[in-house]
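Visitor: coordinates only, sequence not included:
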């Protein structure tokens, strides 16, 4: 019975750490090096983009979308460009129209840019990464690295290792 409880507690610790790592991966900024190829604006409500199959049934808002292409692999990606306002995660972004104007300028000049974003791209849920900022990359310059995320990943790996050792110590010392 003790072995089952020990492995159950380790499984709980693993689950907790997976959730924490997922939260950091979603909410902390990441960076992509890309070329902007186009953009559009869609009117959406709580159910997603408004269309014949999804008529407006509540308050609506405009959401900007930015279409990009990776310069090396030619893989395309769509980003959402929406204000976070005062909500979670705390980016306090109120300038999505200005970011969209910058994206349009970069698209016209076909410049390589760094996109700072948060979130995940899940195509079957129609979920896109949200752009926080766009910056032009100089010739030979590479994208930034998400160092705070790396620090948190290392911290969570350490706390998982220590929590497993603690649980093992509780059960092994009682023998």
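Guide: Perfect, I can see it now. Quick caveat, the model's predicted, so the values are computed rather than measured.

Visitor: all contacts plus neighbour counts: C-alpha atoms, from now on.
Guide: OK.

Visitor: Could you find the closest non-adjacent residue to residue 36?
Guide: Among residues not flanking residue 36 along the chain, residue 68 sits closest, at 4.3 Å (C-alpha to C-alpha, 6 or more residues apart in numbering).

Visitor: Helix or strand: which one has the one you found?
Guide: Under the criterion of DSSP states H and E, residue 68 resides in strand 61-69.

Visitor: After the longest strand belonging to the chain, which helix or strand is next?
Guide: Using DSSP state E to define each element, the chain has its longest strand at strand 30-45. Next helix or strand after strand 30-45 toward the C-terminus (DSSP H and E): strand 48-49.

Visitor: Check it against this one:
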């Protein structure tokens, strides 16, 4: 049972951790090198990684999506999709796709004369599945060594930690005040039933012994 318990909690941690890693905002310092628009098919299971804004039907099989091409500070390429999230999950309430695309165009630069920007996004990049993180914000920064403090993530994760500790404390109190007394009471009754069964067994043995003794006489 110990292995089953650890396997269960491992799966829970992986699922929750993956959900948070996908949903919470991340920050990349990049150099924008281009933008483009491309029609994307939404006919397979990877549709879950594309936004479904409120102003677009969930029955669409394809649509035009805007992209932002960038180079990270370490020289590796990165491509972001630029889609509205609307009022749906995750709750970024993004309605300014056109504005963000214009800001990205304005920050274009070359390796010889770089302009650095921090792109705030959520999601993952996977070339094999054609999955792109969704950019939700972009702003210029002084250089590639600027330190970005993820205040939103700190607040959300801190709040989740406090909530988990609160639920754990409430569960422990509930267990101590309600469940454990019931278990102790049930154990006491079980012991009492066991004592009664032993007493009845002793009486039955004595009665049988007396009957056997009388029969021998």
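Guide: On my side now, so go ahead. Predicted model only: the values in this text are computed from it and were never measured.

Visitor: thinking again about what came up before, what mean distance separates the strand holding residue 68 of the first structure from the matching residues in the second structure?
Guide: Compared with the second structure after the fit, strand 61-69 of the first structure shows a mean deviation of 1.0 Å (mean C-alpha distance after the TM-score superposition for the first structure).

Visitor: Tell me which other helices or strands the helix or strand following that strand touches.
Guide: Using DSSP H and E, the next helix or strand after strand 61-69 of the first structure towards the C-terminus is strand 76-81. For strand 76-81 of the first structure, the contact count by 3 or more C-alpha pairs under 8 Å, 6 or more residues apart in numbering; DSSP states H and E identifies strand 61-69, helix 96-109, strand 129-136 as packing neighbours.

Visitor: mind checking what the residue nearest to residue 36 of the first structure lines up with in the second structure?
Guide: Residue 68 of the first structure maps onto residue 70 in the second structure, with residues paired by TM-score structural alignment.

Visitor: quick one, what contacts the spatially most central residue of the first structure?
Guide: Nearest to the mean C-alpha position of the first structure, counting by C-alpha atoms, centre = their mean, stands residue 119 at 2.0 Å. Residues in contact with residue 119 of the first structure (C-alpha atoms under 8 Å, 6 or more residues apart in numbering) are 25, 26, 27, 128, 129, 130.

Visitor: nearest residue to the counterpart of the fourth one in the second structure other than its sequence neighbours?
Guide: For residue 128 of the first structure, the aligned position in the second structure is occupied by residue 132, per TM-score structural alignment. Residue nearest to residue 132 of the second structure in three dimensions, not counting chain neighbours: residue 125, with 4.6 Å by C-alpha to C-alpha, 6+ apart.

Visitor: Does that neighbour touch residue 81 like I think?
Guide: No - using C-alpha atoms under 8 Å, residue 125 of the second structure is not in contact with residue 81, being 9.9 Å away.

Visitor: who has more neighbours, those two?
Guide: Between residue 125 of the second structure and residue 81, counting by other C-alpha atoms under 10 Å, residue 81 is the more crowded of the two (26 against 16).

Visitor: right, and that one touches residue 40 too?
Guide: No - under the criterion of C-alpha under 8 Å, residue 81 of the second structure makes no contact with residue 40, lying 11.0 Å away.

Visitor: which neighbours do those two share?
Guide: Common contact partners of residue 81 of the second structure and residue 40 (C-alpha under 8 Å, 6+ apart): residue 65.

Visitor: just to revisit the earlier point, to which residue of the second structure is the residue nearest to the centre of the first structure aligned?
Guide: Under the alignment (TM-score structural alignment), residue 119 of the first structure pairs with residue 123 in the second structure.

Visitor: What of residue 98 of the first structure?
Guide: By TM-score structural alignment, residue 98 of the first structure lines up with residue 99 in the second structure.
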